[in-house]
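Chemist: this one's sequence-less:
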C-alpha cells in the first residue's frame, strides 16, 4: 500500500498537518479498501502545534519507507530546519520518494535544495520572503499548487487540500479523487489560482518615499488619472516618480493604480450586487471590457467567477433551484 508520511516539525501549523492526515487517511479505492497508509513522523516524540501539543507516531526512519512525504508549514518558517530532517528529506528524494509541501512548508523544502531551479509556490504573503531567502527557486505566487513530478508545493491553507486531491487523482484516478473530494466536501478542482486571494497594492504599503502619493492614489484611483497627475500629486517629475515606483514597489505608477482599482472592485464584488459596468465606472476603468481584461490578468478569474467564490452566489442559486424544484 502507498505510504504517506506527514512530517511533524516543532511549531507545525495544525491545519497543514491535519489536511494530508485526513484527506489521504479517508481516501478509499473503488472496492472500499484504504488507498493509503498514513503515518505522522518527526525528529521529536512531541511537538508544539500552536495552542496544542501533539504526540508524533514515528521517527525520521519512517521517511525512508514512505512513497510520499508531506511537509506542512510552520508558524515561523524563517527558523532553520534541524539538520537531521534536511538530511532525511534529501536521502528520501534521492531514493525516489515523492515530496510535497503545504503552505510555508516550501521553506523547509527550499532549505534542502530540492526546489533549486524549479517553479514553486507558497502562501502569497510569504512568497517574497521565500524568493528572497532562496533565489534559486522560481517562486510563483499565483498558483494554488505546482507539481514538478518528484516535488510538489502548494499555497496556503485550503490549497493544501487542492494539492492532496491532485495527488490522489494522480495515484488512483479521477473516481477515487472525486470520492475523496466528496468526503472532504471540497471541489476536485477550483477555478483560478492563488491570484484571486492576493490583496493588491494595500493602502498601508511600506515604502521609503511614496507614502503620500500612495495615499493620494487610494483616494483618487476612480478618477481618469494620467502619469502627469500622479507626478503632480507627488510633487516630483514624471521621470523621478517612475524611478521611485520601480525601485520601491516593482511596478510602474500606472500599474499601481490598476492594482488599486482591481482591489476596490474586489471589495464591491464581495459586498454589493452592482453589475460589472457600474463597478468598472465606480473604480476608474474606462469600460467594462477594459475592467474585465485587467481583472482577469491580475486576479486570474473573471469578475463573475470571483463574486461566486467570495460570496457563495453560485452555491446559493443552486440550493434555491433545488428547493424550487422540490416544491
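Modeler: Okay, I see it. Please read all numbers here as calculations on a predicted model, not as lab measurements.

Chemist: make it CA atoms for all contacts and neighbour counts henceforth
Modeler: OK.

Chemist: all strands of the stretch 51-200 of the chain, in order?
Modeler: 52-55, 68-71, 98-101, 119-120, 138-139, 145-147, 151-154 (DSSP state E, counting those that start in this stretch).

Chemist: right, so of the ones you listed, which gets closest to residue 45?
Modeler: strand 52-55 (5.9 Å; Cα to Cα).

Chemist: Quick check: buried residues in the closest one?
Modeler: Neighbour counts over strand 52-55 (16 or more other Cα atoms under 10 Å) mark no residue as buried.

Chemist: if we look at it, which residues are touching it?
Modeler: Here strand 52-55 makes contact (Cα atoms under 8 Å, 6 or more residues apart in numbering) with 45-48.

Chemist: out of those residues, which is most surrounded?
Modeler: Neighbour counts for the contacts of strand 52-55 (other Cα atoms under 10 Å) peak at residue 47, which has 18 neighbours.

Chemist: what about the one helix or strand that one maps to, distance to the chain center?
Modeler: Residue 47 belongs to strand 46-49 when assigned by DSSP states H and E. Taking Cα atoms, centre = their mean, to the nearest Å, one finds the center of strand 46-49 at 24 Å from the center of the full chain.

Chemist: To what extent is residue 318 buried, counted in neighbours?
Modeler: The number of residues near residue 318, taken as other Cα under 10 Å, comes to 12.

Chemist: for comparison:
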C-alpha cells in the first residue's frame, strides 16, 4: 500500500514525522506492505522553523491511482502554510483522492484544505481546538460539522484531529485502515504506545 505524504510549505515537522515513523516500523520491523512517498510543490520544502526537507516527488508527478492514501500534516500561518494548502492544484488533488474513495488523513490544520476543497461539506471533522477554537470556526465556514472536543474524528475515508499532540494517533488510525486492527496493535506495542 502506498501513502502520499503531502507537505505544503510551512508544514509542522512533528506532524510529518509520525507518518514516516509509524509506517517505517510497520514496513521494516514487521514486514507490512506500507510505503510512504513524500511530495510537495517543489523538490525541497521549507517546513516550520526553517527546516528544509527533500521530497521524493512534486505535485506534477503524481497520479492518484498510484496511492491508497493521502496524509496531510498541518502547518503554521507564519511560515506561509496556506499559500500552498489552499492552492487550487492541491485542493483538486484532495478532491480526486476523495472521488476515488481513498483514505485522507490529516493532523491539526491539515483539515482546513480538506474543508476548503469541499469534500467535507456536511461531514464530521475537527481541527486545531485551542485559542478559542478559531480554526474550528474556520473549518465550520466550509460547511463542515465540527466535533470540537474529539481528539480524532473519522468520517468514512477522512481522518482529522485537533492538535499536534494527536499526530501519532492519526498515523496509527491510518495504518489500521490500511492493514487492520491486529497488525496495527503489534506496531503500536512495539513502539511503546
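Modeler: Thanks, I have it. What you see is a predicted model; the values in this text were computed from it and never measured.

Chemist: Surely residue 66 of the second structure touches residue 2?
Modeler: Yes. Between residue 66 of the second structure and residue 2 there is a contact under Cα atoms under 8 Å: 7.2 Å.

Chemist: residues of stretch 162-179 of the second structure that come out buried?
Modeler: So for stretch 162-179 of the second structure, counting by 16+ other Cα under 10 Å, buried means 162-164, 166-175, 178.

Chemist: try stretch 8-17 of the second structure
Modeler: Quick answer for stretch 8-17 of the second structure (16+ other Cα under 10 Å): 8-16.

Chemist: Can you lay out those residues as CSV showing secondary structure?
Modeler: Below are the buried residues of stretch 8-17 of the second structure laid out as CSV (DSSP: H, G, I helix; E, B strand; the rest coil):
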residue, secondary structure
8, coil
9, coil
10, coil
11, strand
12, coil
13, helix
14, helix
15, helix
16, helix
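
Chemist: Nearest to residue 115 of the second structure, out of these: which one, please.
Modeler: Residue 115 of the second structure has its nearest neighbour among the buried residues of stretch 8-17 of the second structure in residue 8, at 15.6 Å by Cα to Cα.

Chemist: which one in the first structure is aligned with the closest one?
Modeler: Under the alignment (TM-score structural alignment), residue 8 of the second structure pairs with residue 9 of the first structure.

Chemist: Check the gap between that match and residue 292 of the first structure for me.
Modeler: 43 Å (Cα to Cα, to the nearest Å).

Chemist: aligned partner of residue 188 of the second structure in the first structure?
Modeler: Residue 188 of the second structure maps onto residue 181 in the first structure, by TM-score structural alignment.

Chemist: burial measure for its match, as a count.
Modeler: Applying other Cα under 10 Å, I find that residue 181 of the first structure has 21 neighbouring residues.

Chemist: Residue 169 of the second structure maps to what in the first structure?
Modeler: Residue 169 of the second structure maps onto residue 162 in the first structure, by TM-score structural alignment.

Chemist: and residue 128 of the second structure, how many neighbours does it have?
Modeler: 26.

Chemist: Trace it over to the first structure, please.
Modeler: In the first structure, residue 128 of the second structure lines up with residue 123, judged by TM-score structural alignment.

Chemist: Hmm, residue 160 and its match touching each other?
Modeler: No. The criterion here is Cα under 8 Å, and residue 123 of the first structure misses it with residue 160 at 10.1 Å.

Chemist: And the helices in the stretch 1-150 of the first structure?
Modeler: Along the stretch 1-150 of the first structure, counting by DSSP state H, counting those that start in this stretch, helices occupy 14-26, 83-94, 105-112, 127-133.
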